[in-house]
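**Q** sequence-free structure coming up:
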């Protein structure tokens, strides 16, 4: 076994993970006195048990974060979960469709704006209120955290809770696509930024709440570093296509996850190319000459 791969295999792999029994869909699940969750009925390999739509109260009502599904039952459940409080905004952590799709239908029903990062990554969507890093909205602070998506934001409460969208999840690693949609380097920088916020609780868009904040962030970063080392250890000395490299690195990969694995690999190779550790030749990649 090569030295880089041996070191990668020493990295902690599963100590950061958290799981939960499948939660009911379309039911208001209290997280605290002011935060509730409604899980959309869209489970799958990339969404886990479904998209968490979060309702967070503020002085003038509450906001809905990542309404996700267009299912009328899910939108009805979000309105009911507000408990009579006025929903003032719909906020998106990013514009992937399992977060975005329910936003316009819910906002139109309520007559409220849809808010998201000002530079939308979805060509057919422009937020009614474009958010910038550091903005305050409905008692929440906007933290720009690109990596999983170029328009990804997290939302921080005044009492140390961060709603992390897909950037930090405790049940799974985050898929990182290649540029211009994502970036491993930006993802790692955004993780460091969240680490420095010293949050007491992370609430992701998929999976359960994360209470061991530092352990989870450190574990996810270690996973990325280990993945980078394993890619380097297994990179061919002659040009190979992405699909050939996927086959050599990922074993027993479920068919439904192959696309995500390919995108992740491509994103890692982009970073390694910037670091001058691998080189691209047309559609192929190989290790850089020593």
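**A** All right, it came through fine. A quick note: this is a predicted structure, and the numbers were derived from the prediction, not measured. Numbers count the residues shown, from 1 in each chain.
**Q** drop to CA atoms for contacts and neighbour counts, all remaining ones
**A** Fine.
**Q** helices of this structure, start to end?
**A** Assigned by DSSP state H, the helices in the chain fall at 3-10, 72-81, 97-100, 103-110, 184-195, 213-234, 242-249, 258-274.
**Q** distance from the chain centre to the last one, please.
**A** The chain centroid and the centroid of helix 258-274 are separated by 16 Å, computed with CA atoms, centre = their mean, to the nearest Å.
**Q** ditto for the second one
**A** The chain centre lies 23 Å from the centre of helix 72-81; the measure is CA atoms, centre = their mean.
**Q** cool, the fourth one as well?
**A** Here helix 103-110 shows a centroid-to-chain-centroid distance of 23 Å under the convention CA atoms, centre = their mean.
**Q** show me which strand runs longest in the protein.
**A** The longest strand of the chain (DSSP state E) is strand 52-58.
**Q** now residue 143: how far from residue 194?
**A** Plainly put, residue 143 is 9 Å away from residue 194 if you go by CA to CA, to the nearest Å.
**Q** actually residue 72, not the one I wrote
**A** Separation of residue 72 from residue 194 (CA to CA) stands at 34 Å.
**Q** which one's more surrounded, the two?
**A** Counted by other CA atoms under 10 Å, residue 72 and residue 194 do not tie: residue 194 has more neighbours, with 23 against 12.
**Q** ok, the more buried one - contacts?
**A** By CA atoms under 8 Å, 6 or more residues apart in numbering, the contact set of residue 194 is empty.
**Q** closest to the centroid, which residue in the chain?
**A** For the chain, residue 166 is the residue whose C-alpha lies nearest the centre (CA atoms, centre = their mean; 1.6 Å).
**Q** okay, one more to line up with it:
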């Protein structure tokens, strides 16, 4: 995969992306979040639409309030992972803006003011339900071909798909949904903008399918655990990255099990031909 990189962005300020859209990059860099979570500020007639308020961090909240002058007309959430959801309640309390998110929240503690379903329109954008990374994940598509792709498609890395909230079959289907569209620019939840996204999404899908075939080939040689598969198929050595790889393997195995190609056998799983690898934690 040819991922994109960018220099460490300036902190605490709204960085222009395209006319009418800027981002503030939260100061939560990590192996999982790149330089940090992108909070997008979208100009509207009655203030700003804030998409993904970011982590629960007083400094980041202050930066968002300063950049918008507190004039927030709506708060949109792509999904309820903490690095996107964390500042939502505080931003709502400070601005009175209504929150919009998928109608089936993956976080039982969060209930949006406005429940969105696939195809609903908000702030002139169409909500696209794109589960896979998270069951409640939404992308937001503008009529001008710009899509806020959040964590479904990121420019700097592929997405982790970690069951039970993550679902590899749903992720693959959501990638195919994006490929059926003709969008010109993705604005992801982490990392820089992604122009001409279709070839990149094709590569993401091909990467997942090739990984799936590699898992099946390995299992045809005999039973193995999820960690056996990580050791054989991944080169990652950092503990966090190995854990992320293991979660992706689990997601692949559950998809293959649903498709009748793999069966669990104690702590291992096997193909239907030879059967044995752990499809569960």
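**A** Looks like it came in fine. These numbers were taken from a predicted model, which means no experiment stands behind them.
**Q** care to give me the TM-score?
**A** Laid over one another, the chains give 0.92 as their TM-score (TM-score structural alignment, normalised by the length of the second structure), with 274 aligned residues with a CA RMSD of 1.6 Å.
**Q** quick one: map the residue nearest to the centre of the first structure onto the second structure.
**A** Counting by TM-score structural alignment, residue 166 of the first structure lines up with residue 151 in the second structure.
**Q** relative to residue 225 of the second structure, how far out is the closest residue to that match other than its chain neighbours?
**A** Once flanking residues are discounted, residue 151 of the second structure sits nearest to residue 189: 5.3 Å by CA to CA, 6 or more residues apart in numbering. To residue 225 of the second structure, residue 189 of the second structure is 32 Å away according to CA to CA.
**Q** who has more neighbours out of the two?
**A** Legend: neighbour count by other CA under 10 Å for residue 189 of the second structure and residue 225, higher for residue 189 (29 against 24).
**Q** which one of the helices of the first structure lies closest to residue 33 of the first structure?
**A** helix 72-81 (12.5 Å; CA to CA).
**Q** which stretch of the second structure lines up against that closest one?
**A** Under the alignment (TM-score structural alignment), helix 72-81 of the first structure falls on residues 58-67 in the second structure.
**Q** contacts for that stretch?
**A** Residues contacting stretch 58-67 of the second structure (CA under 8 Å, 6+ apart): 12-14, 24, 26-27, 53-54, 70-71, 87, 90-91.
**Q** nearest to residue 167 of the second structure among these?
**A** Nearest to residue 167 of the second structure among those: residue 54, at 23.3 Å, using CA to CA.
**Q** could you check how many residues crowd around the closest residue to the closest one other than its chain neighbours?
**A** Spatially, and ignoring its direct neighbours in sequence, residue 54 of the second structure is nearest to residue 84 (4.1 Å; CA to CA, 6+ apart). For residue 84 of the second structure, the neighbour count with other CA under 10 Å is 24.
**Q** map residue 84 of the second structure onto the first structure.
**A** Using TM-score structural alignment, the equivalent of residue 84 of the second structure in the first structure is residue 99.
**Q** then residue 225 of the second structure?
**A** That one, residue 225 of the second structure, aligns with residue 241 by TM-score structural alignment.
**Q** mind listing what the residue nearest to the centre of the first structure touches?
**A** Neighbours of residue 166 of the first structure in contact, by CA under 8 Å, 6+ apart: 148, 174, 204-206.
**Q** show me where the stretch 51-200 of the second structure has strands.
**A** In the stretch 51-200 of the second structure, the segments counted as strands under DSSP state E, counting those that start in this stretch are 72-76, 98-102, 114-116, 121-122, 125-129, 138-141, 146-150, 185-188, 194-195.
**Q** any idea how far the match of residue 84 of the second structure lies from residue 111 of the first structure?
**A** Distance check for residue 99 of the first structure against residue 111 of the first structure: by CA to CA, it reads 19 Å.
**Q** same question for residue 59 of the first structure.
**A** Using CA to CA, residue 59 of the first structure is found at 19 Å from residue 111 of the first structure.
**Q** which one's more surrounded, those two?
**A** More crowded of residue 59 of the first structure and residue 111, by other CA under 10 Å: residue 111, with 13 against 7.
**Q** counterpart of that one in the second structure?
**A** Match for residue 111 of the first structure (TM-score structural alignment): residue 96.
**Q** quick one: that match from residue 58 of the second structure, how far?
**A** Going from residue 96 of the second structure to residue 58 of the second structure by CA to CA gives 17 Å.
**Q** next one: residue 17 of the second structure
**A** Distance from residue 17 of the second structure to residue 58 of the second structure, counting by CA to CA: 24 Å.
**Q** likewise residue 236 of the second structure?
**A** 34 Å.
**Q** could you do residue 112 of the second structure as well?
**A** Relative to residue 58 of the second structure, and taking CA to CA, residue 112 of the second structure is found at 21 Å.
**Q** then residue 126 of the second structure?
**A** 30 Å.
**Q** related to what we said a few turns ago, who's in contact with the match of residue 84 of the second structure?
**A** Taking CA under 8 Å, 6+ apart as the test, what residue 99 of the first structure contacts is 51, 66-69, 92-93.
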